[in-house]
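J.: I'd like to go over a predicted model; first the sequence, then the structure.
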Amino acid sequence: MSTTVEATRSTLTRLTPGILVASAGTVAALLATRLTGLSSMLVAIVLGAIVANVGALPEAAAPGIALVGKRILRIGVALLGLQLVVGDILGLGAGMVAVIVCVVVVGIGATMIMGRWLGIGLTQRLLIACGFSICGAAAVAAADGVIDADESEAASAVGLVVLFGTLMIPLVPLAGHLFGMEDHEIGLWAGGSIHEVAQVVAAGGAVGGAALTVAVLVKLGRIMLLAPVLAVISLWMRRRTDITMASARSSRPPIVPLFVVSFLALAVVRSAGVVPTGVVDGVHTVQTVALTMAMFALGCGVRVAALRRGGVRPLVLAALSTIVVAATALAGVTLLAPA
């Protein structure tokens, strides 16, 4: 018994510094959000990157930061399912639902192919593909939970999501108006092409209320595809592991990660209309805090020196992926979306 107690105490001692640092970063990000209106998750990523790159992150914080970046992130992603109502997304119409599916499938497929041409490794390609095609940093981190990529690859993908998604905020509304699109169509395009939920909200809000509503619904539709995409990736990685490491069965990824199952289950429960509004609001607060905390931890892994060492190829792939996703969404909105 005493051995167990000592082990528990040792683990807590090892993890506490990092958890405290991440908690402080989360509080700072939430306060900044209240003052500025910016997304707490985006603020947290930037704060984490600043802390890490100015040398203010103590070495003792590393284990706790790593825990937050994986475990707390999975909790936040799972809780995200409770924000999804399938009926609202289906209400966009069959054409727009088809567009959402095409954006995710074409975005991931094209990014994987272009990444191979550029000589980028499999895991980094998968992280960029999921982040840019589905829901930004949360998708990067969720995919990392399935494929277990290097920390530097996940941090690089998150940094690229922040960079290119932020650039899309003014570009999509501006281009939409230049193309002569209605506000409703610009909102559909923003939801189908921009990486982060917060970035979609910013772009849709800049156009107007009608654009904002449909932009968020389309983005939620892309988020809904996170679970099936992760399940497919997990099965694929498991098969690769069976082929290349048949003797190391313990190293195989799970068929479907628990947090993915939880995400789907909560989405089903919410769509059934049995969850009181107060509970949904309360869980949304917990989810926001969890994802903000996880994004701070991921931001701590964004090292400028490591990004420089990674070269220009991930940056090129991120730019190409952004173009493919935006072009696919634009074509779909123009051809298939209801007027």
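T.: Noted; the coordinates are in hand. Residues are numbered from 1 along each chain as shown.
J.: only C-alpha atoms for contact and neighbour calcs from this point on.
T.: Fine.
J.: next one: stretch 80-97 to chain centre, how far?
T.: On the basis of CA atoms, centre = their mean, to the nearest Å, stretch 80-97 sits 18 Å off its chain's mean C-alpha point.
J.: here comes the other one, which I'd like you to weigh against the first:
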Amino acid sequence: MVQFSPAQTLPARLTRRGGDVLPGVLLTGGIALISTGIGTVVPVLGSAVPAIVIGVLLSLVRGRMLERDESGTGFARLDGRLQPGIQYSGKFLLQLAVVLLGAQLSLTSIAEVGLESLPVMLTTLAVCLVAAWALGRMLRIEGRLTTLIGVGTGICGASAIAAVAPVIGAVGAEVAYAVSTIFLFNILAVILFPLLGHALNLDPHTFGLLTGTAVNDTSSVVAAASVYSTAALGFAVVVKLVRTLMIIPISIGLSVIEAWKHDDGKPMNAKRIAKLVPWFLIGFLIVAVVNSTGIIPDGPRDVLVQASVFLIAMALAGIGLSTDIPALRRAGLRPLLLGAILWILVTTTALLTIWATQGLG
């Protein structure tokens, strides 16, 4: 009789694994709950930024406590219990959150936006990525951090950073810096974009297209469009959500580039490329397609969307807790300068493309 020992031991292994990760997951879940509360009170903050900030602050405290625990017992033992769950949150839960992000999209929404926003999206994304590559080299910024800031600015902020980080093997400090940089310019956008729209006398539809293209996180898009006019809000959010689709080709492209680097330039074929597609991107696409059929009722779909937001908060809390603080200090202000230049470039490119394709106003 054939014995399937792996299958027989699976329940025990899953139980053991669950016990290993539970303490750290409870910690990141608690931070996510607090950050969600903060985001509810101050919607423009969202939950992602408070989660990573709290995580980084606790990481500072953790470092001090470990330094004092010279015997390697007490706090060090507790820290050892927490680490598996913290790492699990920063990796697997991050990938699961990306899968659930697909519940925000539907082919109907994409059709509604249509070809109108596509030239603006593709042009701004191309300009942003090329500029990020060139400026990152010029400013001597580490490649992974440059990539995270580039995709965060060009696609959709924390969601894009969350999707790309595991693909390129980004470390906690790089993710923390990139998320913080994107957040800073999102806050500026909420303040400045309505002023810019009124100065250019943009109609609500055009302002919605500009905001959905050049502002990243959904909370900031909602805030900026709401300040301008209620009529601008709906279209801005749809444009922003459709931008999320750009995560798929960019992540696949980065996967191919990473594999090519580590395989000494071996030629790529369709089979090898297919194997490089991260499982969570396939899941993201499947959820989006299923949502497009309309078989997911509004209630469960809203739960999936909220779950993705909460899981991103948990993941970023885990990343914050694992952040190498000295590495953040060593990065200095150059990545912030890169983010500022890219933000201005994306906004300018969006305005010029809208003007060239349909006129302003």
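T.: Structure received. Because the structure is predicted, anything quoted here is derived from the model rather than measured.
J.: got a TM-score for the pair?
T.: TM-score of the superposed chains, computed with TM-score structural alignment, normalised by the length of the first structure, equals 0.88; 334 aligned residues with a CA RMSD of 2.8 Å.
J.: for the stretch 101-250 of the first structure, what spans make up the helices?
T.: Listed from the start of the chain, the stretch 101-250 of the first structure has helices (DSSP state H, counting those that start in this stretch) covering 122-130, 136-147, 151-178, 183-193, 197-207, 209-224, 226-244.
J.: all strands of the second structure, in order?
T.: With DSSP state E, there are no strands along the second structure.
J.: longest helix in it, please.
T.: When the second structure is parsed with DSSP state H, its longest helix is helix 5-41.
J.: packing partners of that one?
T.: Packing contacts for helix 5-41 of the second structure, counted by 3 or more CA pairs under 8 Å, 6 or more residues apart in numbering; DSSP states H and E, involve helix 48-68, helix 75-88, helix 298-321.
J.: name the residues of stretch 140-160 of the first structure that come out as buried.
T.: Using 16 or more other CA atoms under 10 Å as the burial criterion, the residues of stretch 140-160 of the first structure that qualify are 140-147, 149, 152-160.
J.: meant to ask about stretch 106-126 of the first structure
T.: 106-112, 114-115, 120, 123-126.
J.: what residues in the second structure pair up with that stretch?
T.: Stretch 106-126 of the first structure corresponds to residues 127-147 in the second structure, going by TM-score structural alignment.
J.: need the distance between the two termini of the matching stretch.
T.: 13 Å (CA to CA, to the nearest Å).
J.: please state the offset of it from the chain centre?
T.: 18 Å.
J.: equivalent analysis for stretch 158-169 of the second structure, please.
T.: Using CA atoms, centre = their mean, the offset of stretch 158-169 of the second structure from its chain centre is 6 Å.
J.: with stretch 82-100 of the second structure instead?
T.: The answer for stretch 82-100 of the second structure is 13 Å, by CA atoms, centre = their mean.
J.: and if you look at stretch 213-233 of the first structure?
T.: That offset, for stretch 213-233 of the first structure, works out to 10 Å (CA atoms, centre = their mean).
J.: just stretch 292-302 of the first structure next, same as before
T.: The answer for stretch 292-302 of the first structure is 12 Å, by CA atoms, centre = their mean.
J.: residues contacting it, please?
T.: Applying CA atoms under 8 Å, 6 or more residues apart in numbering, the contact partners of stretch 292-302 of the first structure are 22-23, 25-26, 29, 40-42, 44-53, 65-66, 68-70, 72-73, 137, 151-152, 154-156, 158-159.
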